[in-house]
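J.: Task: produce atomic coordinates for the following.
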Amino acid sequence: MTKKIALIADVHGNIEALKNVLKDISERQIDNRDIYCLGDLVGYGPRPDEVIQLIIEKNIHSVLGNYDEAVGFYLPTCGCSIESENDRMKTKNSLSWTVENTSDENKEFLRELEEQISLEIEGYQLLLTHGSPISINDYIYENDLEKQEEIVEVLEEDILVFGHTHYPYYKKVNNKLFINPGSVGRPKDGDNRACYCIVEFGEKIDVEFIRISYDIEKVAKEIEQSELLDVFAQVLRTGRDVK
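T.: Got it, this is the predicted structure:
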């Protein structure tokens, strides 16, 4: 007997991508109760309210992302990695626009999200968070072995599930499994399709990454017709972060 769950992350206000991903998950006969979201429902994309409402409607478990926190609590910054004045300009534009276009009711929902979820599946202990067990703003990249080893030292669970980087991967480090499902709404790995993953628990753990097509141009044009910066549309088209 095996158990399957679906992991999604970093939707970032992209309702078209989310709808297609959830449709694919449903067609694979995975129940909504077995879908887990690793945060960042909002930011950069044109439909924050619709994304939140769909997550609520489908009763999908979600943790708090750094962008969710910034919008829900009216923080001055999302805590993203800012390396230049251009990055600051992009962050300010996206955050202020998203705050203005997210309802008070949905901001309250974001404020109620937990930073971490612990659960047990088929004898395995999982910790779900947005960035890392240390901080929701912490980036864990696939090749950052030093950071992964530091986390293993404090991680009590068998599996760490997280998002934030928008790069999908899974990796075993000292008998602990790291899983990042990639980004539904804003991939950065060069493949502009929505990304999520399915984890199957049996005698061993199987992780499968799924790429889903959606109407990228529709979302990109909606961004360009809003007061969001056009560069956010280019990220969707290219599947890469545009500097």
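
J.: For the rest of this, base every contact and every neighbour count on C-alpha atoms.
T.: OK.

J.: how distant is the longest helix seen in the chain from the center of its chain?
T.: The residue-count maximum for a helix in the chain (DSSP state H) belongs to helix 85-100. Helix 85-100 sits 18 Å away from the centroid of its parent chain (CA atoms, centre = their mean, to the nearest Å).

J.: Give the buried residues for the helix or strand just after it.
T.: Where DSSP states H and E defines the elements, the next helix or strand beyond helix 85-100 is helix 104-111. Under the neighbour-count criterion of 16 or more other CA atoms under 10 Å, helix 104-111 has 106-107, 110 buried.

J.: Reformat those residues as TSV; add distance to G185.
T.: Shown next, in TSV, are the buried residues of helix 104-111 (distance: CA to CA, whole Å):
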residue	distance to G185
N106	19
K107	19
L110	18
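
J.: quick one more, to check against the first:
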Amino acid sequence: MKRILAVADTHLREWKLPEKLLEMLDNADIVVHAGDFESYEVYKKFSEYNLYAVAGNSDDEAVREELENELTFEVEGLRFGLVHRGNFINQFHDLGYKAMELDVDVLVFGHLHRFVLEEIRGKLLICPGSPTQPRMSVASCAEIVVNRSKVDVRYHVVQPLFCGMDVYEKLEGCR
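T.: All right, here's what the predicted structure looks like:
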């Protein structure tokens, strides 16, 4: 069994991750980052883990020089693909085609800043969301447990942020 932590769109200039995400990083066998670290410093910190990563559209030049735009790898007999973004013009069908083009079972992608789990043409598509800059969602990541070619995807809220607002702070005025 392998535990994969999937993240994307951290958009950080320095290493300031939510405590829950740091704990999850320490417990993961593999970390995948679907782009937009933003800074090389943050990318290098993620590199201290067993990292598979691609460049995003907001990454520093140094990150883009070091990382590819797409990547494939295998875990427990399943083929994984990693990209930052698709065209999103028709409900993720372009990413389904990208998964077929890469010949992968699971495609992890970013750019949306919100969690997505879809199956298209037998391909599992996962966007873990953003743990630090969510859009129209809460701050999140995805845990992918692979056991003998079986996949279990778990959605995790990592801090009380909704669209960049501190949820607890906003709730104080509602009581």
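
J.: and of the buried residues of helix 104-111 of structure 1, the nearest to P168 of structure 1?
T.: L110 (24.1 Å; CA to CA).

J.: Now the closest one: closest residue in space, sequence neighbours ignored.
T.: G72 (5.3 Å; CA to CA, 6 or more residues apart in numbering).

J.: One more: I120 of structure 2?
T.: In space, and not counting its chain neighbours, I120 of structure 2 is closest to G96: 5.5 Å by CA to CA, 6+ apart.

J.: Who are the contact partners of the one you found?
T.: Applying CA atoms under 8 Å, 6 or more residues apart in numbering, we find G96 of structure 2 in contact with 120-121, 123, 125.

J.: Among these, which lie within strands?
T.: Taking DSSP state E, the ones among these that sit in strands are 120, 123, 125.

J.: quick one: the helix or strand E41 of structure 2 falls within to structure 1 mean distance?
T.: Assigned by DSSP H and E, E41 of structure 2 falls within helix 40-46. Mean deviation of helix 40-46 of structure 2 relative to structure 1 after superposition (mean CA distance after the TM-score superposition for structure 1): 3.1 Å.

J.: Contacts for that helix, please.
T.: With CA under 8 Å, 6+ apart as the test, helix 40-46 of structure 2 has contacts from 12-15, 37, 59-60, 62-63.

J.: continuing past that helix, what's the next helix or strand?
T.: Scanning forward in sequence from helix 40-46 of structure 2 by DSSP H and E, the next helix or strand is strand 51-53.

J.: quick one: that next one aligns where in structure 1?
T.: Mapped onto structure 1 using TM-score structural alignment, strand 51-53 of structure 2 spans residues 60-62.

J.: which of the residues in stretch 117-124 of structure 2 are buried?
T.: 118, 120, 123-124.

J.: ok, back up a step: looking at the ones in strands among the contacts of G96 of structure 2, which is nearest M100 of structure 2?
T.: Nearest to M100 of structure 2 out of those is K123 (CA to CA; 7.6 Å).

J.: Brilliant, that's me finished.
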